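Student: everything below, folded, please.
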Amino acid sequence: MVVKVIELVGTSRHNWTDAVDNAVLEAAKSVDDILGVEVTNFTANVDNGHIAEYKADVKIAFQVHH
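Tutor: A predicted model of the protein is given here:
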């Protein structure tokens, strides 16, 4: 089996879990056979003293077919 890993940044206005989910959902639109995800970092944009946007840096692994 050959596995490829891509890196994405998911975003959400609600929380970091949704940001990770959004990254996986977006990847699934063009990538088949996703095997797993590794979250490498959490960040956020702050506006007027409140978190305005949650961001999750993720690595998504998927199987490559020959």
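Student: only C-alpha atoms for contact and neighbour calcs from this point on.
Tutor: Noted.
Student: center of the protein, which residue is that?
Tutor: residue 23 (3.2 Å; Cα atoms, centre = their mean).
Student: here is a second sequence; please produce its structure as well for comparison:
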Amino acid sequence: MVYKKVNLTGSSTESWEDAAMEAVERAETTLENVKWVEVQGRGIELANVDEPEYQTEVEVAFEIEDTGGMS
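Tutor: Next up is the predicted model:
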């Protein structure tokens, strides 16, 4: 099996957990075979927003389908 990883950043005005889930939910709508997610970092945006915005960076791993090209 081969996996590919992409980094995404979710945001929420509620919590870091909600921000992470926002990124995961988006990944699952655009990527197939999502296998796991690792939290890479967290932050809070304070400038240019009406209320603090929690941001969570996640690394999403998904399985690359075998095309049968290599033995």
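Student: TM-score of the superposed pair?
Tutor: The TM-score (TM-score structural alignment, normalised by the length of the first structure) is 0.88; 63 aligned residues with a Cα RMSD of 1.2 Å.
Student: hang on, the residue nearest to the centre of the first structure packs against residue 9?
Tutor: Yes: with contact defined as Cα atoms under 8 Å, residue 23 of the first structure reaches residue 9; the gap is 6.3 Å.
Student: any common contacting residues for those two?
Tutor: residue 58 (Cα atoms under 8 Å, 6 or more residues apart in numbering).
Student: that older thread, tell me which element the residue nearest to the centre of the first structure falls in.
Tutor: helix 16-28 (DSSP states H and E).
Student: what is the helix or strand following that helix packed up against?
Tutor: Sequence order places strand 34-47 as the next helix or strand after helix 16-28 of the first structure, per DSSP H and E. Packing partners of strand 34-47 of the first structure (3 or more Cα pairs under 8 Å, 6 or more residues apart in numbering; DSSP states H and E): helix 16-28, strand 50-64.
Student: which one of the ones you listed lies nearest to residue 43 of the first structure?
Tutor: strand 50-64 (5.1 Å; Cα to Cα).
Student: run through the residues that contact residue 50 of the first structure.
Tutor: Applying Cα under 8 Å, 6+ apart, no residues contact residue 50 of the first structure.
Student: burial check on the closest residue to residue 63 of the second structure other than its chain neighbours, number of neighbours?
Tutor: Of all residues not flanking residue 63 of the second structure in the chain, residue 3 sits nearest, at 4.3 Å (Cα to Cα, 6 or more residues apart in numbering). Other residues near residue 3 of the second structure number 13, with proximity taken as other Cα atoms under 10 Å.
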